[in-house]
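Novice: Here is a sequence with its predicted model. Questions after.
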Amino acid sequence: MAVFSGDWVLAFGILGNIISFMVYLAPLPTFYQIYKKKTSEGFQSIPYVGALFSSMLWMYYAFLKSDNTTLLITINSVGCFIETIYICFYLFYAPKKVQTIKLIVLLIVGGFGLIFLSIQLVVKASERAHIVGWMCLVFSLCVFIAPLGIVRQVIRTKSVEYMPFLLSFFLTISAVMWFFYGLLLKDYNIAIPNVLGFSLGVLQMVLYVIYKNADRTAMNDKQKLPEIPNKIIISEEHKIPELTEQIIDIVKISALLNSEKIPVVSQPINDGIEEAHEHPNFPMEIEVKM
């Protein structure tokens, strides 16, 4: 029976490694966008610094426990390596590096360094694994709770644009694998957080199924609207009322597309005609031929 249990532990551990590796690779499209734009502005470094801290903490726990933790060490070693590359890549293209550097110093150097030194110097050797295990459990729960902000955004906007289905799917499967791995090892520091991870993963996939058609409907509605011309040519034959009517129609259509009021900046030119200046949400140009 023990051999049978050991085989299942190995199987779930290997599957957990494979799926978690795919989860670690999930941000690659984000970093490809950063590479194309040559800037990381608009993207946050917090998830990657947090993931690096989590991997380091789990590795420390695995080394302290020492028995049946090889698979836990392998995946978190890979995680540390990948997250370090992500952070270096982010910093290379970051227009403002100070905030990310502060976060690294605070969480990685200060946070993990303080935990390591205090555990090694103050806590008895027999109790170290237990205490660090509880730290891993609490931090993992915090990590799994973090996506609730995305869930709230999906419900509020009725859009799954920022909640990729594949990422939610692999996170859910990963939680299942590590839950059974921890359960069979009777290591509840590993098993308990993944119950919450599985529950939130299922919730995200259910929301995706509910709201994915809403995204398609909104896209189809936008496609049905007439196109906005980017230039109007005015000649001497045009009358001011006709010009005003054209501009009002275009502003209305643009407002529908952007679901917000479009500010129109104008300045007077010859003969009382007004020229609309270029705006990020309203790229219309008026060319006057007199």
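Specialist: Right, received. Where do you want to start? All figures in this text were calculated on a predicted structure; none of them were measured in a lab.

Novice: use CA for all of it now, contacts and neighbours both
Specialist: OK.

Novice: Tell me which residues touch Thr100, please.
Specialist: Counting by CA atoms under 8 Å, 6 or more residues apart in numbering, Thr100 touches Ser45, Ile46, Leu91.

Novice: From Leu114, how far off is the second one?
Specialist: Put plainly, it is Ile46. As judged by CA to CA, to the nearest Å, Ile46 and Leu114 stand 20 Å apart.

Novice: quick one: Gly133 and Ala191 touch, right?
Specialist: No: with contacts counted by CA atoms under 8 Å, Gly133 stays clear of Ala191, the gap being 11.2 Å.

Novice: ok, and the closest non-adjacent residue to Ile82?
Specialist: Spatially, and ignoring its direct neighbours in sequence, Ile82 is nearest to Tyr24 (7.2 Å; CA to CA, 6 or more residues apart in numbering).

Novice: Second structure follows, compare the two:
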Amino acid sequence: MVSPDTVRCAIGVIGNGTALVLFLSPVPTFIRIWKKRSVEQYSPAPYVATLLNCMIWVLYGLPLVHPNSMLVVTINGTGLVIELIYVTLFLLCSRGAARRKVFLLLATEVAFVGAVAILVLSLAHTYERRSMIVGILGVLFGIGMYAAPLSVMKIVIQTKSVEYMPLSLSLASLVNAICWTAYALIKFDLYITVSYY
């Protein structure tokens, strides 16, 4: 008989794989941006939102906040690095007000997550409280991450082209959500469940 923990771990590994595909799905977009040295009409919103989401979930998965969440930390740490590369490319290839906006968003996110980490680790004295505070933030920013690509819908409607909304990103999001929901339901984790449901 296979234990629930083994099944959960296997699903978590699959979830990490699908999340990695999700994080890497914009690579063709960023190759194009880099070659043209222009962000064209691409929106930084999905990448900035995903970066914030990854930072919060890395914090959530730390042993001081939510023990036994190594799979959450590894994939979100990987996603954090990948999204930081994307945001850096946006900074390098955008101009003027657009560049300042992305830079300010990035600085605000880093300051916010740093403040949350300091406050939670110093003021919340139990794993349950820390998990609850960071978990609720994870749910809120997860909603933001999944809603951010909707900002591209205006461009899709105006141009009548899905060029700026890759199918691979949409499919990877769906598969990733299914895997992480299953992972969270096996050994019930309210915050991961709500975040992907």
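Specialist: Thanks, I have the structure now. What you see is a predicted model, and the numbers here were worked out from it, not measured in a lab.

Novice: rewinding a little: now, of the contacts of Thr100 of structure 1, which are buried?
Specialist: Among the contacts of Thr100 of structure 1, those classed as buried by 16 or more other CA atoms under 10 Å are Ser45, Leu91.

Novice: For the contacts of Thr100 of structure 1, which ones persist in structure 2?
Specialist: Contacts conserved in structure 2 for the contacts of Thr100 of structure 1, counting by both residues aligned by TM-score structural alignment, their matches' CA atoms under 8 Å: Ser45, Leu91.

Novice: For Leu106 of structure 1, state which of the contacts of Thr100 of structure 1 is nearest.
Specialist: Ile46 (11.8 Å; CA to CA).

Novice: List the contacts of that closest one.
Specialist: Thr100, Leu103.

Novice: Would you mind measuring from it to Leu148 of structure 1?
Specialist: 16 Å.

Novice: before we move on, what about Ala129 of structure 1?
Specialist: 30 Å.

Novice: When the two are compared, which one has more neighbours?
Specialist: Set Ala129 of structure 1 next to Leu148 and count neighbours by other CA atoms under 10 Å: Ala129 wins out with 20 against 13.

Novice: So the more buried one is in contact with Trp58, correct?
Specialist: No: contact between Ala129 of structure 1 and Trp58 fails when scored by CA under 8 Å: they sit 10.5 Å apart.

Novice: Mind naming the longest helix for structure 2?
Specialist: helix 96-123 (DSSP state H).

Novice: for whichever helix or strand comes after it, which positions count as buried?
Specialist: Next helix or strand after helix 96-123 of structure 2 toward the C-terminus (DSSP states H and E): helix 127-147. Residues 130-139, 141-146 are the ones in helix 127-147 of structure 2 that count as buried (16+ other CA under 10 Å).

Novice: Just give the closest residue to the counterpart of Tyr146 of structure 2 in structure 1, not the sequence neighbours.
Specialist: Counting by TM-score structural alignment, Tyr146 of structure 2 corresponds to Phe144 in structure 1. Leaving aside its chain neighbours, Phe144 of structure 1 sits nearest to Gly197 (5.5 Å; criterion: CA to CA, 6+ apart).

Novice: now do Met132 of structure 2
Specialist: Tyr191 (7.8 Å).

Novice: The one you found: how many residues sit nearby?
Specialist: 21.

Novice: helix, strand or coil for the residue nearest in space to the middle of structure 2?
Specialist: Centroid-nearest residue in structure 2: Thr50, 3.4 Å away (criterion: CA atoms, centre = their mean). Classification of Thr50 of structure 2 by DSSP: H, G, I helix; E, B strand; the rest coil places it in helix.

Novice: hang on, Leu106 of structure 2 packs against Val48?
Specialist: Yes: the pair Leu106 of structure 2 / Val48 is scored as a contact, 7.0 Å apart, by CA under 8 Å.

Novice: For those two, indicate the residue with more neighbours.
Specialist: Just comparing Leu106 of structure 2 and Val48: by other CA under 10 Å the higher neighbour count belongs to Val48, 24 against 20.

Novice: wait, what's in contact with the more buried one?
Specialist: Counted by CA under 8 Å, 6+ apart, Val48 of structure 2 has contacts Glu83, Val87, Val102, Leu105, Leu106.

Novice: Repeat that for Trp8 of structure 1.
Specialist: By CA under 8 Å, 6+ apart, the neighbours of Trp8 of structure 1 are Tyr181, Leu184.

Novice: Which strand or helix spans it?
Specialist: helix 2-25.

Novice: List the buried residues of that helix.
Specialist: 8-10, 12-17, 19-21, 23-24.

Novice: ok, so of those, who is nearest Met219 of structure 1?
Specialist: Closest to Met219 of structure 1, out of all of these and judged by CA to CA, is Val23, at 28.8 Å.

Novice: Please report how far that closest one lies from Leu166 of structure 1.
Specialist: 9 Å.

Novice: same question, Phe53 of structure 1
Specialist: 24 Å.

Novice: out of those two, which sits in the more crowded spot?
Specialist: Neighbours per residue (other CA under 10 Å) separate Phe53 of structure 1 from Leu166, with Phe53 holding more: 22 against 12.

Novice: Let me see the contact set for that one.
Specialist: Counting by CA under 8 Å, 6+ apart, Phe53 of structure 1 has contacts Leu107, Ile108, Phe112.

Novice: Give the buried subset of those residues as a PyMOL selection command.
Specialist: Here is the PyMOL command that selects the buried residues among the contacts of Phe53 of structure 1 (16+ other CA under 10 Å):
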select buried, resi 107+108+112
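
Novice: all helices for structure 1, in order.
Specialist: Under DSSP H, structure 1 gives helices at 2-25, 28-37, 46-65, 70-93, 98-103, 113-122, 125-145, 148-157, 165-184, 188-224, 240-258.

Novice: For the third one, buried residues please.
Specialist: Within helix 46-65 of structure 1, the residues that count as buried by 16+ other CA under 10 Å are 48-62, 64-65.

Novice: just to revisit the earlier point, got TSV for the helices of structure 1, with distance to Val288 of structure 1 too?
Specialist: Formatted as TSV, the helices of structure 1 follow (distance: least, CA to CA, whole Å):
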stretch	distance to Val288 of structure 1
helix 2-25	53
helix 28-37	35
helix 46-65	50
helix 70-93	42
helix 98-103	48
helix 113-122	67
helix 125-145	57
helix 148-157	42
helix 165-184	50
helix 188-224	30
helix 240-258	11
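
Novice: Cheers, nothing more for now.
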